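Asker: Here's my sequence, what's the structure:
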Amino acid sequence: MMLTPVEIEARSFSKSLRGYNAEEVDSFLSKVSKEYEKLYRMNQEYLENIGKLERELEKYSQLEKTLNETLVLAKKTAEDTKQNALKEAELIIEEARKEAQRMISQAEEEVKKQKELLEEIKKDQQTFAAEFRTLLRTYLELLDKKLKDEPGDEERVEGEEEEDKESKFEVEEV
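Answerer: Sure, this is the predicted structure:
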């Protein structure tokens, strides 16, 4: 247990014959008490400072802990955000691929339909040309027959035959 300056000052000693000089002992105890009081006050100040420093240290330790937790959370959030962005980018790319494939398939289907339509038109054109040639031949034959049956101008028949040949030539080119 620590002595206080007041206890040192108040301490009394019993007197004996041939003991110490009471004045010297009292003077020394007074000096010791004053010095001890200074040391005691300094010790109290140091203890208060130590308490303040310990509280500050605790505060900074808590701040460090909070900062570390915040840093870990920020890193995790950044990683989560990055992963989410990558997943979203993959989904967008996949959706774009699907859309591109759908558009390509649709375009290929349209090209196929157009080719089929073109083939059908070509066939119709060939059929029409063949039927039209047949029709023209029939009319030419009828015309030739009618002209042969009618007595008439030989020049007119020859001129019509020339026209028939030219018409026949034009029809075949179509």
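Asker: C-alpha from now on. contacts and neighbour counts both.
Answerer: OK.
Asker: Beyond the longest helix anywhere in the chain, next helix or strand please.
Answerer: Ordering each helix of the chain by length in residues (DSSP state H) puts helix 22-149 first. Counting by DSSP states H and E, the element after helix 22-149 in chain order, helix or strand, is helix 154-173.
Asker: So which bits of that next one are buried?
Answerer: Using 16 or more other Cα atoms under 10 Å as the test for burial, helix 154-173 gives 160-161, 164.
Asker: can you put the residues you listed in TSV and add distance to R102?
Answerer: Rendered in TSV, the data for these read as follows (distance: Cα to Cα, whole Å):
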residue	distance to R102
E160	61
E161	61
D164	56
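Asker: From those residues, pick the one nearest V25.
Answerer: When the buried residues of helix 154-173 are compared for distance to V25 (Cα to Cα), D164 wins out at 165.4 Å.
Asker: got a list of what that closest one touches?
Answerer: The contact partners of D164, by Cα atoms under 8 Å, 6 or more residues apart in numbering, come to L140.
Asker: likewise the one 5 residues further on?
Answerer: Residues counted as contacts of F169 (Cα under 8 Å, 6+ apart): none.
Asker: before we move on, what about K82?
Answerer: Applying Cα under 8 Å, 6+ apart, no residues contact K82.
Asker: What distance do you get for it to V72?
Answerer: Applying Cα to Cα, to the nearest Å, the value for K82 to V72 is 15 Å.
Asker: this one next, for a side-by-side:
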Amino acid sequence: MVLSPQDIHNKEFSVKMRGYNIDEVNEFLDRIIKDYQLTLSENIDMKNRLKQTEDELKYFNGMKDSLNQSIIIAQNAADKVKVEAQNEANNVTEQSRKQADEILNDASVKAKDIVENISNQSKALLIANDDLRKTTESFREKIRTLLESQMQFVNSPEWDQMISGIDGNFDKVNEQINNLDNFKETVVQSEGKEMPADATIKIYPDGSFKAIE
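Answerer: Just a heads-up that it's a prediction; the model follows:
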């Protein structure tokens, strides 16, 4: 048991011969009591402070636990937000990729259709051009054949004979024409048949003529 200042103050010692000076002992004990009292007061104060410190430490530990819990909650919330944001970003990226793929596929299909249409038109144009070339070549060949035939006809000896016959029979033909004018309103005799004045007459290069019914 710890002695109190009062215990020290009330302590009595037996007196023997040649013992200590009682006054000096009492004085020294008084000093011890004061120092002890001061030490006890300081000890009590230190205990109170220690208790206060322990209470504060307990409070701060509680705050620390609360803060740690808040930090954990905040970290979990941040991780959740991060995961959700990453998922949202992944979804947006996936949607964007799908839309880009759809746009690219549509563009590819349209481009393919356009190229195929242009190719078909080009092929049709080439076929039409070839047909036109063949038709033009055939037409040119026909014209050339016709012209060659006409040139052969023009250059035939019959034309020279005809021209010579026309020159030789010009007077005779002229006379026949004049006779036709004179008998315009009368009946014309030809090859033993009667012809009206408005009958169609065919005149030959030798000056002869006949009616065409």
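Asker: between the longest helix of the first structure and helix 154-173, how big is the angle?
Answerer: 160 degrees (axes from the mean of the first three to the mean of the last three Cα atoms, to 10 degrees).
Asker: what do we get in the second structure for E23 of the first structure?
Answerer: With the correspondence set by TM-score structural alignment, E23 of the first structure lines up against N10 in the second structure.
Asker: how many other residues sit next to that match?
Answerer: Applying other Cα atoms under 10 Å, we find 9 residues neighbouring N10 of the second structure.
Asker: Same question for G165 of the second structure.
Answerer: Neighbours of G165 of the second structure using other Cα under 10 Å come to 15.
Asker: And the alignment partner in the first structure of E116 of the second structure, how far from Q101 of the first structure?
Answerer: Aligned counterpart of E116 of the second structure in the first structure: E108 (TM-score structural alignment). E108 of the first structure sits at a distance of 10 Å from Q101 of the first structure (criterion: Cα to Cα).
Asker: E141 of the first structure too?
Answerer: With Cα to Cα as the criterion, E141 of the first structure and Q101 of the first structure are 59 Å apart.
Asker: With D80 of the first structure instead?
Answerer: As for D80 of the first structure, its distance to Q101 of the first structure is 31 Å (criterion: Cα to Cα).
Asker: Ok, T70 of the first structure next?
Answerer: Distance of T70 of the first structure to Q101 of the first structure, computed by Cα to Cα: 46 Å.
Asker: same question, E54 of the first structure
Answerer: According to Cα to Cα, E54 of the first structure stands 69 Å off from Q101 of the first structure.
Asker: Then K82 of the first structure?
Answerer: In terms of Cα to Cα, K82 of the first structure sits 28 Å off from Q101 of the first structure.
Asker: repeat for Y139 of the first structure
Answerer: Between Y139 of the first structure and Q101 of the first structure the distance is 56 Å, computed by Cα to Cα.
Asker: try I8 of the first structure
Answerer: Applying Cα to Cα, the value for I8 of the first structure to Q101 of the first structure is 101 Å.
Asker: Same question for Q62 of the first structure.
Answerer: Using Cα to Cα, Q62 of the first structure is found at 57 Å from Q101 of the first structure.
Asker: ditto for K122 of the first structure
Answerer: 31 Å.
Asker: Matching E69 of the first structure against the second structure, which residue comes up?
Answerer: Aligned against the second structure - with TM-score structural alignment as the criterion - E69 of the first structure pairs with A77.
Asker: Measure how buried its match is and give me the count.
Answerer: Other residues near A77 of the second structure number 12, with proximity taken as other Cα under 10 Å.
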